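Colleague: 3D, please:
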Amino acid sequence: MSASETNLKNADQQTKINADLAEQLGYRQIQYLCAGGFGAVSVVQKNDDKKAKEIVMKRVSTTSNEYKDEIEIHEDLNGGMHPNVIALLSCEYVDDYAAIFMEYANQNTLLSHVDSNWTLKTIHGFFTQLISGLHYIHGRGYCHRDIKSENLLISWGTLKICDFGVACRYRNQHGTFDVESGYGTAHTWAPENFGEDDVNGPALDVWSTGVVLVEMIGGDIPWSQANALEDGEFARYEKNPKWTNKEFRIINRKDSRIMGLVRKILHIDAAKRSTIAQIQQNNWFKNFERPRNQMDTAAGTSAGRKRTYEETFQAQVLAMPEKRVKTLKQKCKCCQ
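Modeller: All right, here's what the predicted structure looks like:
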């Protein structure tokens, strides 16, 4: 049996298990999405209510204790009901499985929209939402450790952080402390995360937001990984802070203020890297205004009246299509 045939067979098995679990809990499976390292995910709907909203069911095994931390952290974060954190609805248990029910994001992942030709206003809107969500998470004493465009969902034009499978505490009643390195996804890791020493958790998340910002504007991440031993592009950046590439040049042409912010976020030294609070005080972050040579009049408005920031942002995000995962090869919404 070929690898592709094996994958399809496994997917069929996972689909059936999720459908059976949903049925036992009073739901019907609308669509099986995918399986990842932390669970198998489906879109489900209540059986006895045809008007019920579609929600996401993530099935995880209870045979190990790894799932408990994710649920505990998500439940704690859920207490604040932050608009930029995906909402946890409930958890139910059947045999060796836990079913985690979450709100459904109708516009899929940020990654699925990276090539959408967004205006800088739209990108600015999503980036400020990302920073707002992280500010809340860090304020509750947690770091996410896996911020990437696949783990950022768009629901009715609002960005929502999801997947707390590798999140952890960096602060308790005694104060802050470093966290274990090596968790998350290599292409958005900060350079210190490739080492063996414990690291500053919030600084890891900040670095990852910089990678996401570059990806949104430049169309791709700046390097395959921030490891000078494995990636020549990053090695050149590490030696020369003024180093540039295609993505950086695109950003600089669009607004040099953003490139200045990116370099502060992607500072090699975690101690000198911008903090969330410093990002929130950044000129571009606080006062978005496109440079004069990039001003344009939006279609459908008169030359004498340009659309406001809010009008432009809402028009862009509401025009985004609702997206489902069409094939098993596409990125998962909740468990990458």
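
Colleague: going by C-alpha atoms from here, please, whenever you check contacts or count neighbours.
Modeller: Noted.

Colleague: gap between Gln45 and Ser61?
Modeller: 21 Å (C-alpha to C-alpha, to the nearest Å).

Colleague: quick check: next helix or strand after the helix or strand hosting Asp76?
Modeller: Under the criterion DSSP states H and E, the helix or strand holding Asp76 is helix 66-78. The helix or strand immediately downstream of helix 66-78 is strand 88-94, counting by DSSP H and E.

Colleague: identify the residues contacting that next one?
Modeller: Counting by C-alpha atoms under 8 Å, 6 or more residues apart in numbering, the neighbours of strand 88-94 from elsewhere in the structure are 21, 74-75, 78, 98-103.

Colleague: take the residues you listed and keep only those in strands.
Modeller: With strands defined by DSSP state E, the entries of those inside them are 98-103.

Colleague: right, and Ile251 touches Met216 too?
Modeller: No: in this structure, Ile251 sits apart from Met216 without contact. The criterion is C-alpha atoms under 8 Å, and the distance is 9.8 Å.

Colleague: and the two? which has more neighbours close in?
Modeller: Summary of the neighbour comparison: Ile251 and Met216, criterion other C-alpha atoms under 10 Å, with Met216 having more neighbours (28 against 22).

Colleague: so which elements touch the helix or strand hosting that one?
Modeller: Taking DSSP H and E as the criterion, Met216 maps to helix 201-218. Secondary structure elements in contact with helix 201-218, counted by 3 or more C-alpha pairs under 8 Å, 6 or more residues apart in numbering; DSSP states H and E, are helix 120-139, strand 142-143, helix 246-254, helix 256-265.

Colleague: next, the structure of the following sequence, for comparison with the previous one:
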Amino acid sequence: MSAQLHQERSGCLRRAMADAGLDLLVVPGDAWHSDYLRYALDLTPMEGEAIACIERDGAARVFVASHAEAARFAAEQPAVQVSCSADPLAQAEAWIAARGAAQAALVASGVAPTRLARGPLGAGMTAATAWFDRLMVRKSAAEADAVARATALADAGYAVFRDAARVGCSEYELIAEVEAWFRSQGCPENFVILGTGGREVRGMHPPGDRRIAAGDLVTTELTPCVDGYYAQICRTLVVGEPTDTQLRAYAVYREALEAGIAAVRPGATHGDVARAQNDVFRRHGLGDYVTSAYTRVRGHGVGLFVDGPHVLENVELVLEPDMTLIVHPNTYHPEAGYMVLGDTVRVTASGCDVLTGTTRDLISVPA
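Modeller: Here you go, the predicted model:
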């Protein structure tokens, strides 16, 4: 993470705590859900759980169980006091109780140890997850620039994916080529799922041992990380020449994506973006396939976490300039199978910039 981004976020957090009248913020995190900790302290747990306590003036202490984690944290952020013990939760609880902060708040209660989130100490703290989420979703220009750099890497990574998708290649061999390329570019992490097959395929999954065959649809979402920020690309390719059925089905997805992107502008909501996409499927008699029986979301935020606020019709998050999200009408089509198509976009003063540069055509690779 760049020093500029870290300092920018730290200043924003201190100002927000002062505005909210918070004296102490308790922020847990682990290797899977580290976005809150990364926003606050630029620390990413790799082993076990970390519990951070951040005071209004920016002073911070982190409690961990691993000596290796403690040494790494201390080296990465010398200004943060790191405490290591066999029971970091008990140590954190004792420190918080002794501190006696008049206004304490807990972030990410779903990530926190149950005893901390639901016990007597947690009951005395304000629930601040939604408040913190608003801080993270309202990106600065520098944060949005980091997402743009990650999107460029996603485009380049998809070109590697496309070239590696060949008859006889297993799913895990395909992804191994892509992951090796991302690591060669200095990308520390990439979330990826894919699907291979035909009409029988209902979604995407981690790579398995199925081998690609002629005529397959090969779908994927690649989500690389740059400077701590993620971006995503979703695309579908056909091994061989696409059939008329595949082309006709895919045209609906392209129309839906373009409608969703056209709805992205300041003042619109995630619900508006979802509705614009879903209405396209409804006009084509495919309304059943935008329900939870066949699909999950119509996109989501991107940034410090791979799956930010969801783009669904009932999500009323209002878009603001420099917010970043992926718009993706990914769902099952009854005639062609599961198809995906998604671009990462950045909200501007009057609409949005499409950051993804890969063609939206149904891609064909030799069989």
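
Colleague: mind checking the TM-score on these two?
Modeller: Once the chains are overlaid, their TM-score stands at 0.25 when taken by TM-score structural alignment, normalised by the length of the first structure; 150 aligned residues with a C-alpha RMSD of 6.9 Å.

Colleague: gap between Asp145 of the second structure and Gln4 of the second structure?
Modeller: Asp145 of the second structure is 12 Å from Gln4 of the second structure, by C-alpha to C-alpha.

Colleague: so between the two, which is more surrounded?
Modeller: For the pair Asp145 of the second structure and Gln4, the greater number of neighbours falls to Asp145 (16 against 11), based on other C-alpha under 10 Å.

Colleague: in a helix, that one, correct?
Modeller: Yes: according to DSSP: H, G, I helix; E, B strand; the rest coil, Asp145 of the second structure belongs to a helix.

Colleague: Gln45 and Ser61 of the first structure: who's more crowded?
Modeller: Comparing Gln45 of the first structure with Ser61 by other C-alpha under 10 Å, the one with more neighbours is Gln45, at 22 against 17.

Colleague: pretty sure the more buried one contacts Glu23?
Modeller: No: contact between Gln45 of the first structure and Glu23 fails when scored by C-alpha under 8 Å: they sit 10.0 Å apart.

Colleague: so how many other residues sit close to the closest residue to Ala164 of the second structure other than its chain neighbours?
Modeller: Nearest in space to Ala164 of the second structure, with sequence neighbours left out and distances taken as C-alpha to C-alpha, 6 or more residues apart in numbering, is Leu174 at 5.9 Å. Counted with other C-alpha under 10 Å, the neighbours of Leu174 of the second structure add up to 20.

Colleague: from Thr236 of the second structure, how far off is Leu174 of the second structure?
Modeller: Leu174 of the second structure sits 15 Å away from Thr236 of the second structure when distances are taken as C-alpha to C-alpha.

Colleague: circling back: could you tell me the angle between the helix holding Met216 of the first structure and helix 120-139?
Modeller: With axes from the mean of the first three to the mean of the last three C-alpha atoms, to 10 degrees as the basis, helix 201-218 of the first structure and helix 120-139 are set at 170 degrees to each other.

Colleague: now do helix 201-218 of the first structure against helix 256-265, angle only.
Modeller: Going by the same axes, to 10 degrees, helix 201-218 of the first structure makes 150 degrees with helix 256-265.

Colleague: buried set for helix 201-218 of the first structure?
Modeller: Within helix 201-218 of the first structure, the residues scored as buried using 16 or more other C-alpha atoms under 10 Å are 201-218.

Colleague: by contact count, what packs against the very next helix or strand once past that helix?
Modeller: With elements assigned by DSSP H and E, the helix or strand that comes after helix 201-218 of the first structure is helix 232-239. Helix 232-239 of the first structure makes packing contacts with no helix or strand when contacts are defined by 3+ C-alpha pairs under 8 Å, 6+ apart.

Colleague: for the helix or strand hosting Gln13 of the first structure, name the packing helices and strands.
Modeller: Assigned by DSSP H and E, Gln13 of the first structure belongs to helix 3-24. For helix 3-24 of the first structure, the packing partners by 3+ C-alpha pairs under 8 Å, 6+ apart come out as strand 27-36, strand 39-46.

Colleague: got JSON lines for those, with distance to Asn283 of the first structure too?
Modeller: JSON lines is the format used below for these (distance: least, C-alpha to C-alpha, whole Å):
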{"stretch": "strand 27-36", "distance to Asn283 of the first structure": "39"}
{"stretch": "strand 39-46", "distance to Asn283 of the first structure": "40"}
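
Colleague: I'd guessed Ala259 of the second structure sits against Asn278; true?
Modeller: No: between Ala259 of the second structure and Asn278 no contact is recorded; they are 9.3 Å apart, counting by C-alpha under 8 Å.
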